[in-house]
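# Have a look; sequence and predicted model below, questions after that.
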Amino acid sequence: MKNLEEFKACLSSDELPENLSLHLQSLWYDGKGDWKAAHDLIDQLGDKRSAHLHAYLHRKEGDIWNADYWYSRAGEKRPAITLDKEWEQLVSAFLR
């Protein structure tokens, strides 16, 4: 998968595409509306990139206190953008 448009197109499939990183698998499940599966994939990861994805998921859940904790662990601040835009930014970052 090379870009955001290809990733978005794969959301129409019911099957998880092969060869996706764990982060992109999480974003795929989130894009399909399965927050729990997305969260379960990254919940135990402690690196900064995973923490950012974890923060986004808690922000989406509406748990802002928890989201802010994870943004802090990622060395980030909660962005003042839509959840859709943040999802797109995360997908693009993990595709690189």
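Okay, I see it. Numbers count the residues shown, from 1 in each chain.

# can we go C-alpha only for contacts and neighbour counts from here?
OK.

# Quick one: the helices in the chain, in order.
Under the criterion DSSP state H, helices of the chain are mapped to 4-10, 22-31, 35-42, 48-61, 64-73, 83-95.

# take a look at this one as well, against the first:
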Amino acid sequence: MTVDQLRASLSQSAPPPGLAPLLEALWWEAKGNWHRAHEIAQAIDSRDAARVHAYLHRREGDAGNAAYWYRRAGLPPSHKPLDEEWREIAATLLRSESGPRS
């Protein structure tokens, strides 16, 4: 799956079958269900989950909480447009789903 295919799937009422949980979190956030996305990200303990969690709090407008989660992800806070950050995170997660990162 590509980022564009993931975005196109937003016209559906449910995420694509077999979508990894963090990609599902991004999917739900893009559909406007921030709380469902947050529940998914909060339940996972990994750097990728911390990155998604940071993005979600940034989207929410809570810069302080977002900064905490960026630190947990080992990243500086993002200042990119939110949609650009969403696409970047989705691309990273999709690459990790399809095999090891080089």
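Great, that's in hand. Given the structure is predicted, the values throughout are model-derived calculations rather than measurements.

# Would you give the TM-score for this superposition?
Once the chains are laid over each other, their TM-score by TM-score structural alignment, normalised by the length of the first structure reads 0.95; 95 aligned residues with a Cα RMSD of 0.8 Å.

# hang on, the earlier thing: can you lay out the helices of the first structure as a markdown table showing distance to residue 16 of the first structure and mean neighbour count?
Shown next, in a markdown table, are the helices of the first structure (distance: least, Cα to Cα, whole Å; neighbours: other Cα atoms under 10 Å):
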| stretch | distance to residue 16 of the first structure | mean neighbour count |
| --- | --- | --- |
| helix 4-10 | 8 | 14 |
| helix 22-31 | 7 | 20 |
| helix 35-42 | 12 | 18 |
| helix 48-61 | 18 | 22 |
| helix 64-73 | 26 | 19 |
| helix 83-95 | 15 | 16 |
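
# List the contacts of residue 57 of the second structure.
63, 65-66 (Cα atoms under 8 Å, 6 or more residues apart in numbering).

# Output these as a markdown table; include the columns distance to residue 85 of the second structure.
As requested, the contacts of residue 57 of the second structure are arranged in a markdown table below (distance: Cα to Cα, whole Å):
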| residue | distance to residue 85 of the second structure |
| --- | --- |
| 63 | 15 |
| 65 | 17 |
| 66 | 13 |
